[in-house]
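Trainee: Curious how this folds, go ahead:
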Amino acid sequence: MTVPTRFVSDYNITSNTYLLESKKQDKKIHTIVYEKSGVIEVSKRPLRLIHIACENMGSNYRASINRSKQFLDENKHKFPLVVATDYGHPQVMFPLMSPKSHNNIWVSFNAITNIVNHRTHVTVTFKDSLEVDLFIHISSLNNQYVTSAMLYKAILKHWNRFVPL
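Mentor: Purely as a prediction, here's the structure:
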């Protein structure tokens, strides 16, 4: 885990957000946010930041999951979610574990530029060449990445039906 450069009490997920990682601070769970401007510690849980992002999109967490279910296999339990938009492009984040787990990490599908498998971990490279080591099996990361790509394409196709030519 990289040492945060600043501490904040609130944070809005944007297209500049790369990864949300849990951090236990005393008896509370905080979030380490990796983003374009650096690393930030937020005094809220990652799932709370996801809830807020869904609300900022004019929806809520449960409705966002249901929206993902419309485009993906309903039997999944780790759904990627559209948490923001950037010039008409959905910003998709996916969980690596159960979203309710204190050890879960949320990854921005849109920000990934490379994935490298190592024996003990996976190195994910984000925009601006930021590299983060994740201690997860490559197959789990690949599965979530592919599912997020499917959601991204389906949402774009759905949204483009309403764009006048």
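
Trainee: only C-alpha atoms for contact and neighbour calcs from this point on.
Mentor: Fine.

Trainee: Mind listing residues that contact the longest helix seen in the chain?
Mentor: Using DSSP state H, we find that the single longest helix of the chain is helix 138-160. For helix 138-160, the surrounding residues in contact (C-alpha atoms under 8 Å, 6 or more residues apart in numbering) are 68, 71-72, 78, 80-81, 89-96, 109, 117, 121-122.

Trainee: what does stretch 2-22 give?
Mentor: Here stretch 2-22 makes contact (C-alpha under 8 Å, 6+ apart) with 29-46, 49-50, 52-53, 83-86, 91, 102-108, 110-112, 126.

Trainee: For burial, what's the neighbour tally of Gln91?
Mentor: Residues contacting Gln91 under the criterion other C-alpha atoms under 10 Å number 22.

Trainee: who touches it in this structure?
Mentor: So Gln91 contacts Thr14, Ser15, Val82, Val83, Ala84, Thr85, Ser108, Phe109, Asn110, Tyr152 (C-alpha under 8 Å, 6+ apart).

Trainee: I'd like to know which of those are buried.
Mentor: Neighbour counting by 16 or more other C-alpha atoms under 10 Å classes Ser15, Val82, Val83, Ala84, Ser108, Phe109, Asn110, Tyr152 among the contacts of Gln91 as buried.

Trainee: Next step: these restricted to helices.
Mentor: Judged by DSSP H, the subset of these located in helices is Tyr152.

Trainee: one more to line up against the first:
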Amino acid sequence: MDKNCSAASNYLVSFNTIALVPIRIENKLYTRVIENHTEFLVKMKPSSIIKKSLIYYGNSYKLATFYSREVIGRVHKPPLLISHDYGVPLIMFPTLSGESEGSIWFSSSAIDFFTFDSHNRCLVHFTNSFVLPVNVSQSTMCRQHTFSHFLTRGFQKKRTKIDHPFSQSILMPTNKTTKK
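Mentor: Down below sits the predicted model:
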């Protein structure tokens, strides 16, 4: 990525977003936004992009964190449901604490698999064939990706209940006959 290129001043996470990578240029923290077919710099911290996106889609960081913990339990670094479209959730997960300036945020649905190179760096392979080397342990990546899967499944279960509210068996009174 050319660090001398101009940077956008604003960005919202979308289904095209695959990663938000913090990058420091001249003592300022920017975000390297990697999308399905392009990448660029944004003059915002990754956590600020996440928070702004949540607000744009009608949520907040606090409520998204609360929802995540309701579904998967009280975990450190919970993945967040940013938005959804036609029942498909857009879930992002951090590599560090969500508030940390060094945290990389990944779209869970954009990840294909992980490998490791000879320098013990995690190589994140995305569904668009892009590979991003990151200094994150295998256990962290697996844990975060697994929690994202649990959040996706929890979201889908709640959607099913909304889409089919009467599919659960309803206790009906039994028809008792009385003797005369």
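
Trainee: can you list the contacts of Gln91 of structure 1 in CSV and add distance to Ile136 of structure 1?
Mentor: Output for the contacts of Gln91 of structure 1, formatted as CSV (distance: C-alpha to C-alpha, whole Å):
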residue, distance to Ile136 of structure 1
Thr14, 25
Ser15, 24
Val82, 23
Val83, 23
Ala84, 26
Thr85, 28
Ser108, 16
Phe109, 16
Asn110, 19
Tyr152, 23
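
Trainee: From those residues, which land in strands?
Mentor: In strands, defined here by DSSP state E, the members of the contacts of Gln91 of structure 1 are Val82, Val83, Ala84, Thr85, Ser108.

Trainee: how about a markdown table for those, with distance to Lys24 of structure 1 added?
Mentor: Listed next are these as a markdown table, based on distance: C-alpha to C-alpha, whole Å:
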| residue | distance to Lys24 of structure 1 |
| --- | --- |
| Val82 | 26 |
| Val83 | 24 |
| Ala84 | 26 |
| Thr85 | 30 |
| Ser108 | 22 |
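
Trainee: from the residues you listed, which is closest to Arg161 of structure 1?
Mentor: The shortest gap between Arg161 of structure 1 and any of those belongs to Thr85, at 16.7 Å (C-alpha to C-alpha).

Trainee: so what's that closest one closest to, chain neighbours aside?
Mentor: Gln91 (5.3 Å; C-alpha to C-alpha, 6 or more residues apart in numbering).

Trainee: now the one you found: how far from Ile13 of structure 1?
Mentor: 9 Å (C-alpha to C-alpha, to the nearest Å).

Trainee: In helices only, show me the contacts of stretch 2-22 of structure 1.
Mentor: Pro46, Leu49, Ile50, Ile52, Ala53.

Trainee: OK, contacts around the second one?
Mentor: Counting by C-alpha under 8 Å, 6+ apart, Leu49 of structure 1 touches Tyr11, Asn12, Ile13.

Trainee: Can you match the residues you listed up with structure 2 and say which hold?
Mentor: For those, the aligned pairs still in contact in structure 2 (both residues aligned by TM-score structural alignment, their matches' C-alpha atoms under 8 Å) are Tyr11, Asn12, Ile13.

Trainee: And Val3 of structure 1, how far from Ile32 of structure 1?
Mentor: For Val3 of structure 1 relative to Ile32 of structure 1 (C-alpha to C-alpha), the value is 9 Å.

Trainee: Over to Leu165 of structure 1?
Mentor: 42 Å.

Trainee: Among these two, which residue is more densely surrounded?
Mentor: Taking other C-alpha under 10 Å, Leu165 of structure 1 and Ile32 do not tie; Ile32 has more neighbours (25 against 5).

Trainee: tally of neighbours for the nearest residue to that one once chain neighbours are set aside?
Mentor: Counting by C-alpha to C-alpha, 6+ apart, Ile32 of structure 1 lies nearest to Glu41, which is 4.6 Å off, once chain neighbours are set aside. Using other C-alpha under 10 Å, Glu41 of structure 1 has 23 other residues around it.

Trainee: what residues are up against Glu41 of structure 1?
Mentor: Taking C-alpha under 8 Å, 6+ apart as the test, what Glu41 of structure 1 contacts is Pro4, Thr5, Arg6, Phe7, Val8, His30, Thr31, Ile32, Val33.

Trainee: The host helix or strand of Pro22 of structure 2: average distance to aligned residues in structure 1?
Mentor: Following DSSP states H and E, one finds Pro22 of structure 2 within strand 17-25. Average distance, strand 17-25 of structure 2 versus aligned residues of structure 1 after superposition (mean C-alpha distance after the TM-score superposition for structure 1): 0.8 Å.
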